[in-house]
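Participant: this one's structure only:
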């Protein structure tokens, strides 16, 4: 008769020392004569000195083979199986006897224990896997006992029972699930894959943001619609980059203003100074907004976006104002550098224009003979005005030539003189052109006038018919 019973993990014992196992009690009644010895005495639990203890003397010449198999299990699977065969427990429950033996032997995690009481027909097997749950340990011990231990004990195969326990434990370590080393390798591989995915994703996101930021540099700072469509981190980079550019423009314009003031004087540089003051105010306000964005007081996403748009707008406005003034003074400087050539060109234009005046006078006299004074009233004073503008242009040209003869730094008056002469000649040329083209302009006007009169007469006739057909 075979009897087995199973127990849970021992209560009150730490998990690392507990052998969560199955109580497998077997009463072997295969041959009572072979199991019972009248002279046998009970053995008390004691500390196990080696993995195989056979005080019952049942292993005989198989002891070395059992020890070799247990050594293989320890080396390959890091599981230490302790086996002890005794004659009798003299009435001590096998579970209690095994528990005392475990405690005295300081067995712990990854230790298995097989106790066989030969004459009592009972055995105990337990296994503690630190990576498994108590219920899993119980199932493991039950499976090994049923398949590998109990059938051999029933047949009196004592060494086979010990090696069967080792085989079951080895199969548990390699077949029921991955070992700790395999699990660690799997976890490491998963972590590596996740790290690669995170790194690739982060690099792609960084590259995409960098491209968006670079493209955003082409968006004007006052283009609110396009800037508002940007992700907030891209808008943040765009606004801050624009502010850096505005800072550099203010610094460069400050130096340029000092140079321009020395070249052209306070009066001519007054617009530049005004633009620089306005740009400084915009840049200071933008920096104040950035400080608020970077402080410990959080803003809502909408507030942050609105503040970044204002930073970008102020930076753009400051840059544009300074660019306009810088361009104007660059043109003035170029005008001084090429002043002699400009004066020569003005002189040639004045000479050519003065030669056109007699021809224009004859054209105007002919027009007076063909058209009434009322028709010519718009050009009647063109030639006298041309003569006065021409005199003024020649005087400004001479003033410019004189200013250009002064030392460098004292030639600023040439800019005003050249600019004035240019404007006077342009107006004078338009007046002479008006006389030269008057005949064609009058003919065109008359042709258009006849068509306009015909159109008005047609509309009046239509209106008259409509009025005549209306019931009163």
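Facilitator: Looks like it came in fine. This is a predicted model, so every value here is computed, not measured. Numbering: from 1, shown residues only.
Participant: going forward, measure contacts and count neighbours with C-alpha atoms only.
Facilitator: Noted.
Participant: right, and residue 335 touches residue 413 too?
Facilitator: No. Between residue 335 and residue 413 there is no contact under Cα atoms under 8 Å: 11.4 Å.
Participant: Just list what the host helix or strand of residue 276 packs against, helices and strands only.
Facilitator: Element membership for residue 276 (DSSP states H and E) is helix 270-294. Where contact means 3 or more Cα pairs under 8 Å, 6 or more residues apart in numbering; DSSP states H and E, helix 270-294 is packed against helix 232-268, helix 301-337.
Participant: Any chance of those in TSV with distance to residue 352 and mean neighbour count as columns?
Facilitator: Shown next, in TSV, are the helices and strands packed on helix 270-294 (distance: least, Cα to Cα, whole Å; neighbours: other Cα atoms under 10 Å):
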stretch	distance to residue 352	mean neighbour count
helix 232-268	31	18
helix 301-337	22	19
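Participant: Dump those helices to JSON lines, plus distance to residue 48.
Facilitator: What follows is these, written out as JSON lines (distance: least, Cα to Cα, whole Å):
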{"stretch": "helix 232-268", "distance to residue 48": "69"}
{"stretch": "helix 301-337", "distance to residue 48": "71"}
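Participant: before we go on, here's another structure to hold up against the first:
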């Protein structure tokens, strides 16, 4: 079952002019980065490169959506509905950001079977991504999210590549077995020497 994991509320941005924002219903996304309001600007390429690198290196899909408004919907519900409409799967994460003139809102979604720990992902979002959003650094938020997930996936991949680890008990057992074989061979050699034909 798919569900929104965390919804973080509204934070103030520096803006002096307020105006009504056009509402955006949940939508089907076909690209990893969807910018309906041209929020990313010159940082769009960096954001797209970051999510592409993550997909290639860790097989994780970050999808970032920037709209003007969540159409009065709960941000997490909006993110979940968009993920379902887009057919996202268990290795995907969707970050949805509504960029208003005075405020912004964001929510994010992952599948229940997402391969990384929910607690770890929440930590990346709260500690690294949200400060970027607070500063209005939209592309930086996408890059930071991608890099954070890549760092979480890295140790697990390295452990898997290293193969099974030998415990101290197993090492002692192997060393003891080898020593026993060598001792038995030595004793057998001495026995043969002592019982051999005399000259």
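Facilitator: Now that the structure is in, tell me what you want to look at. Note that the structure is predicted; figures quoted are calculated from it, not measured.
Participant: Can you calculate the TM-score here?
Facilitator: Here the TM-score for the pair of chains, by TM-score structural alignment, normalised by the length of the second structure, is 0.74; 184 aligned residues with a Cα RMSD of 3.4 Å.
Participant: Nearest to residue 37 of the first structure, out of the helices and strands packed on helix 270-294 of the first structure?
Facilitator: Ranking these by proximity to residue 37 of the first structure (Cα to Cα) places helix 232-268 first, at 88.9 Å.
Participant: corresponding residues in the second structure for that closest one?
Facilitator: Applying TM-score structural alignment, one finds that helix 232-268 of the first structure aligns to no residue range of the second structure.
Participant: Can you give the distance from that helix to the centre of its chain?
Facilitator: Distance of helix 232-268 of the first structure from the chain centroid (Cα atoms, centre = their mean, to the nearest Å) equals 30 Å.
Participant: For that helix, enumerate the helices and strands it packs against.
Facilitator: Helix 232-268 of the first structure packs on helix 180-216, helix 270-294, helix 301-337, helix 412-436, going by 3+ Cα pairs under 8 Å, 6+ apart.
Participant: Looking at the second structure, which strand is longest?
Facilitator: Determined from DSSP state E, the single longest strand within the second structure is strand 2-12.
Participant: Quick check: what element follows that one along the chain?
Facilitator: The helix or strand immediately downstream of strand 2-12 of the second structure is strand 33-35, counting by DSSP H and E.
Participant: That following strand aligns to what range in the first structure?
Facilitator: The aligned range for strand 33-35 of the second structure is 52-54, by TM-score structural alignment.
Participant: List the buried residues in the matching stretch.
Facilitator: 52, 53 (16 or more other Cα atoms under 10 Å).
Participant: Tell me who's in contact with the closest residue in space to residue 36 of the first structure that isn't next to it in sequence.
Facilitator: Excluding its sequence neighbours, the residue lying closest to residue 36 of the first structure (Cα to Cα, 6 or more residues apart in numbering) is residue 119, at 5.0 Å. Contacts for residue 119 of the first structure (Cα atoms under 8 Å, 6 or more residues apart in numbering) come out as 35, 36, 37, 87, 88.
Participant: which SS class is residue 119 of the first structure?
Facilitator: coil (DSSP: H, G, I helix; E, B strand; the rest coil).
Participant: Pull up the gap between it and residue 24 of the first structure, please.
Facilitator: 16 Å (Cα to Cα, to the nearest Å).
Participant: Could you do residue 367 of the first structure as well?
Facilitator: Going from residue 367 of the first structure to residue 24 of the first structure by Cα to Cα gives 137 Å.
Participant: And those two? Which one has more around it.
Facilitator: Between residue 367 of the first structure and residue 24, counted using other Cα atoms under 10 Å, the more crowded position is residue 24 (22 against 18).
Participant: Alignment lookup: the more buried one to the second structure.
Facilitator: Structural alignment (TM-score structural alignment) places residue 24 of the first structure against residue 7 in the second structure.
Participant: quick one, what contacts that match?
Facilitator: 75, 76, 106, 107, 108.
Participant: how do these look in the first structure, which are kept?
Facilitator: Using both residues aligned by TM-score structural alignment, their matches' Cα atoms under 8 Å, the first structure keeps these contacts from the contacts of residue 7 of the second structure: 106, 107, 108.
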